[in-house]
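# fold the stuff below for me.
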Amino acid sequence: MGQPLFKEIKLKFHSTPESSVSVELDKLTIIIGPNNTGKSTLLSEIRSAISDRGYSAEESVVLERCLPRVLNSEEADKLVSRFRHDRDYSRGSDMYYYGIAESDRNQSHSHHRLVEAFTNENAWERKERQFTYITNLMVKMLDGQSRLSIINDAPLGDLRDSKSIHSLKNAFLADSLDEVNAYIHEAFDAYLAVTNVTNAGSAVAFMSNESPLSVGVNPKLQDRTTIGFFANRKKCVEAKSQSDGTKAFLGLLLELFYSPYDTLLIDEPEAFLHPTLAYLLGTAVGKRSSEKQIICSTHSVDFLRGCLDSVKELNLLRLTRDRGGSVHVFEDYQLRKMQNAPLLRTASVMNGLFFNAAVVVEGDSDEAFYREINYRMADSSECQAINNALFITSHGVDSEYKIISILRKAGIPAAAIVDFDFLGKSVENFGNLLSSANINGVLYDSFKSQKLTVSKAVSSVDEKKGGLIDLSPSDAQAVSNLIDGLSNYGIFVVPNGSLESWLNNLGVKGPKEQWLGLMFEKLGDDPVSSSYVHPGKGDVWEFLEKIAVWTSNPNRKGMYWSIVV
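This next block holds a predicted model:
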């Protein structure tokens, strides 16, 4: 990593200091969470904390404090010297500091005062003018619109100045475009060339299916003003004329590889991009995070996977609106587990990080049926559906707890649906599910005791068709109490058997392997048809509505609040 400004950030999701969470920024940091939870706000507040002299931590929404990386005198001297122009613009006997932007030459600051500022943590609090001036040249915020303009023509200015705030000019001056063109060729089967052939005063980006001169190599400066720079001039198009997705991808690549800024704050880098390009961009961000300090917010699991595949470790922060705002910090090994463990990978558990809720079921038929029922409920004003939920199959009830645990620790309300016979089976599996729902201590023992008490009664009924209705009144009451208690913690038991017990009024009969297809036929596919089944009262509609109420309750039981996973 180059010269990162930030050592650590402290986040606040309540107003009291004891609720803050600290995150060290020594690696790539990714911020995720539903809309309007503060991801973009956090990036903006980080930017303001070092550049806005009017910034107030008390008035911030997410950020409590940015802790600087305080430099020693030698490091600070090297940093300040790095920003000096190649040519001497000294005034009098003192040495003056100049920004790398040509338009900033009227700004001059004493070299030694800048060195002192970067060796003093209090400079961040005072935000003296000379300090914020240089920090502004070290940190750049990239949002959806700003990245589209990066590919626009950049003024070349005085070519003796070897540094520029314009990444396109820096690309023009670079010895090679090999690394960038490797990504561009994979993405678009094209190459990027940067030249001033059409505008002597500006660097202009072109794209072509044929590589200029040799793949990815910028020719010497004296050769860049000739039409011969291109293998076939007619096949070249100006990059700025391309789609928003292409411009966004190119712009971010230029910033990653040729920007002079040490720290990049990137808001939704996947904006405008197809999922495959989001993944590819993630690999580029991951690679460059060893050279730059990078903090991103994203809604894309593909971008996250790209980052994971290209770094040894990263930070993942998930912000939610629960309890007035909470943050869950994921350790890298948990993400690797999601990505690499066969059960979690095949169940696409990582996708759950980008949903408001998850519903974990035993098998594929359960997943398809409950998802369809929830879809119909969402399309109706008569009941409450589970909002923005991912339905996940665990490939067996014995594995549900593994998925429930990892998602809840990420702050995602993950509900478990189990068949009635689960209450009569393995005590160990029952205990695992309780633990995954953060049920422990006396409460854990109480639930386990209730399970042992009703186990014999539950085991006496038909494994797939039996339920509460087949029990004696006293046994049914005891089992019902257990079911109600578990539902408070997001564990939902099918009260009258299994999947095939739902919607008996439709008269669906047949072997289990045929039941789902027959049920879908009965449900219908035309909402305006009289035979189409709309949500009603009781039955599976009421069952899923209970799950919806639990997942939407910000104070739901069974979660892990404000933790590092």
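# only C-alpha atoms for contact and neighbour calcs from this point on.
Fine.
# residue 476 against residue 458, yeah?
No: applying Cα atoms under 8 Å, one finds residue 476 not in contact with residue 458, separated by 9.2 Å.
# of those two, which one has the most company?
residue 458 (25 against 19; other Cα atoms under 10 Å).
# now do the SS call for the more buried one.
Secondary structure, DSSP: H, G, I helix; E, B strand; the rest coil: residue 458 is helix.
# would you mind measuring from it to residue 41?
Noted for residue 458: a distance of 52 Å to residue 41, by Cα to Cα, to the nearest Å.
# same check on residue 355?
Per Cα to Cα, residue 355 is found 20 Å from residue 41.
# just residue 114 next, same as before
29 Å.
# quick one, what contacts the nearest residue to residue 388 once chain neighbours are set aside?
In this structure, residue 388 finds its nearest non-sequential neighbour in residue 356, 5.5 Å apart by Cα to Cα, 6 or more residues apart in numbering. By Cα atoms under 8 Å, 6 or more residues apart in numbering, the residues touching residue 356 are 34, 387, 388, 389, 412, 413.
# another one to check against the first:
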Amino acid sequence: MSGGYISKITFNNNQSVEINANDIVVFVGANNVGKSQTLKDIYKLCDRKVPTMVVEDIDIVKYDVDLDKFLPTISHIKNMGAYKEFSGMGFYFNSYSVQDYAKEKRYGQIRDIFVAYLDTMNRLSICNPPELISRNAEKRHPIHYAAFNGKYRIWLSENFKKAFGKDLIPFTQNGSNIPLCIGDVVKFDTEFDDEQLRQEAYSEILETYKQVQDQGDGIKSFTGILLYLMLDYYSTFLIDEPESFLHPPQANIMGRIIGETLQADQQAFISTHSEEIIKGLLEVCPDRIKIVRIKREGDYNSISVLDNEKFSEIWNDPLLKYSNIMTSLFHKEVMLCESDSDCKMYSVIEHHLKYKVGKYSETLFIHCGGKHRMAKIASALRSLDIDVKLIPDLDVLNDECIFKGIATSFDVDWESIKKDYNIIASNLHSSKEAVDKNKLLGMVSQIVNESENPNLSLKEINTIKAELKTESKWEALKRNGITALPSGDATVAFQRLDQVLRNAGIFIVPVGELECFVKQVGGHGPDWVNKVLETYPDLDNEVYDEIKKFITQVCCEHL
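Reported below is the predicted structural model:
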């Protein structure tokens, strides 16, 4: 059953987000930007229009619901003569409120039968055992459903077992209340003379099991979310930091469970700091996810939305799917690099520079697995208003298609830089980029004919090798950096181009590639980084001067 859905959220800066009836909206952002407050505001505004902090207002589409049939199934009803009082899990209202529901734009005082607000306190407290009721009485607590309906009990136990490896069993024979027991499903190999004896033996076993309300906050928080999700009459779930108290694998499982459980007429709004929650959701329902990143700007909040199409573009790339791309949603600044070794070395230097001025790093370094993925990732992250900078090697200029994609992903007008790019590219062509077959054949024939020795000498072999060897000015450029650019037009064109790129957030490595910053150590990749740090453990050593100068330019706003 669904009472309706939230169709639009308007924030305090007048930005708005359209919401579908089955959307799972995930609020992300750095610390203290208003993610949790957004959920509180939405919850309040579902009742009535009141002063709020982050969300200015919401629109609700309400369905025509037969409350006369529905309310007796979840409420204790008290007849007061002229009116009736309804009370149940988290709600209390009278029949006048029911009448108002049909006339008002919002849910009013009956909000809590349609909207579940799962903050930390609610999740922990819902695990306390409810009072024992008769099987056919109105169910005023989620555990009542699990205790007297096999569908709910099995669902609850199976999903709990995914994270903790044990079943969850309602202990209906406990006495005055119904706790949830943690353990294996009880199965008897022996026969009993009567059912009473079997139930007594069953109760004795459950009495030895641990109970949820006595466990740590991780188990209670996880169970609390399950207990709410289990109730299919809610239209909207507001879940604040579902990863709280959970290890990353459990958070991933929770994301999956939320995505698998929500029906087509249910929506959820989630605030989170966890990439695992997001990954879990994306594994099972990527088409329902809407990422809303919140930023605080003084007294106002700004938002940016990553739609399903852009998220799918990243998620369908296997290398990116299992990277730490999602972590960028929770950082103030992101640096995109070509490789993991680039990330490691640049992040070490950036952390050191900030430490020297009494600051902590809030920058995330992400490797893109090569230049060809950089534009795709940059576009997605920039659409969420994340402060993104990109550090490609100098030979990024060697492929016009890739370079153009990167430039345009940072909103650089290609036509404004095309002329300078062509000047650079045309000056880097070499006559030795290819081997002339006729010239090679003539040279080899001459060597063979002039020598009476049946075997080629070392000198002759080297002469042939030299003719076969090609030399690209691009390779020299990557080895030696911008100093290898031809003097004149090419150098001037690069200076103009580089300034435009830096203003946009693209910082080409001026020495060619990472390894050229510290030429005192040979090698390449992760082994080179490790060897450099082992050989020169003091980051104030002068060998790091060039790379520190470069990273200072990249991070100038934050140093």
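# list the TM-score for the superposed pair.
Between these two chains, after superposing, the TM-score reads 0.80 (TM-score structural alignment, normalised by the length of structure 2); 503 aligned residues with a Cα RMSD of 3.3 Å.
# of residue 114 and residue 41 of structure 1, who's got more company?
residue 114 (24 against 16).
# give me the aligned partner of the more buried one over in structure 2.
Residue 114 of structure 1 maps onto residue 98 in structure 2 when the alignment is built from TM-score structural alignment.
# ok, and the closest non-adjacent residue to that match?
Using Cα to Cα, 6+ apart, the nearest residue to residue 98 of structure 2 is residue 110, at 7.0 Å.
# which residue in structure 1 aligns with that neighbour?
That one, residue 110 of structure 2, aligns with residue 134 by TM-score structural alignment.
# and for residue 295 of structure 2?
Under the alignment (TM-score structural alignment), residue 295 of structure 2 pairs with residue 320 in structure 1.
# can you check residue 124 of structure 2 too?
In structure 1, residue 124 of structure 2 lines up with residue 148, judged by TM-score structural alignment.
# check contacts around that match.
244, 247, 248, 251.
# give me the aligned partner of the second one over in structure 2.
Spelled out, that is residue 247 of structure 1. Under TM-score structural alignment, residue 247 of structure 1 pairs with residue 220 in structure 2.
# again, but for residue 39 of structure 1
Alignment note (TM-score structural alignment): residue 39 of structure 1 maps to residue 35 of structure 2.
# can you classify the closest residue to residue 520 of structure 2 other than its chain neighbours as helix, strand or coil?
If you skip the residues right next to it in sequence, residue 520 of structure 2 has residue 543 as its closest partner in space, 7.9 Å away by Cα to Cα, 6+ apart. Secondary structure, three-state DSSP: residue 543 of structure 2 is helix.
# read off where whichever strand or helix holds residue 448 of structure 2 ends up in structure 1.
Secondary structure from DSSP states H and E places residue 448 of structure 2 in helix 437-450. The aligned range for helix 437-450 of structure 2 in structure 1 is empty, by TM-score structural alignment.
# helices or strands next to that helix in the packing?
helix 458-468 (3 or more Cα pairs under 8 Å, 6 or more residues apart in numbering; DSSP states H and E).
# quick check: angle from the helix it packs on to helix 437-450?
Here helix 458-468 of structure 2 points in a direction 170 degrees away from that of helix 437-450 (axes from the mean of the first three to the mean of the last three Cα atoms, to 10 degrees).
# following the chain past helix 458-468 of structure 2, name the next helix or strand.
Sequence-wise, the next helix or strand downstream of helix 458-468 of structure 2 (DSSP H and E) is helix 473-480.
# what's in contact with the very next helix or strand once past that following helix?
Per DSSP H and E, the first helix or strand lying C-terminal to helix 473-480 of structure 2 is helix 489-504. With contact meaning Cα under 8 Å, 6+ apart, helix 489-504 of structure 2 is reached by 407, 410-412, 417, 420-421, 423-424, 427, 482, 485, 507-508.
# among the residues you listed, which ones are in helices?
Judged by DSSP state H, helices contain the following of the contacts of helix 489-504 of structure 2: 407, 417, 420, 421, 423, 424.
# who are the contact partners of the second one?
It refers to residue 417 of structure 2. Applying Cα under 8 Å, 6+ apart, the residues contacting residue 417 of structure 2 are residue 497.
# buried stuff in stretch 344-358 of structure 1?
344, 346-358 (16 or more other Cα atoms under 10 Å).
# stretch 21-29 of structure 2 too?
Of all the residues in stretch 21-29 of structure 2, those buried under the rule 16+ other Cα under 10 Å are 21, 22, 23, 24, 25, 26, 27, 28, 29.
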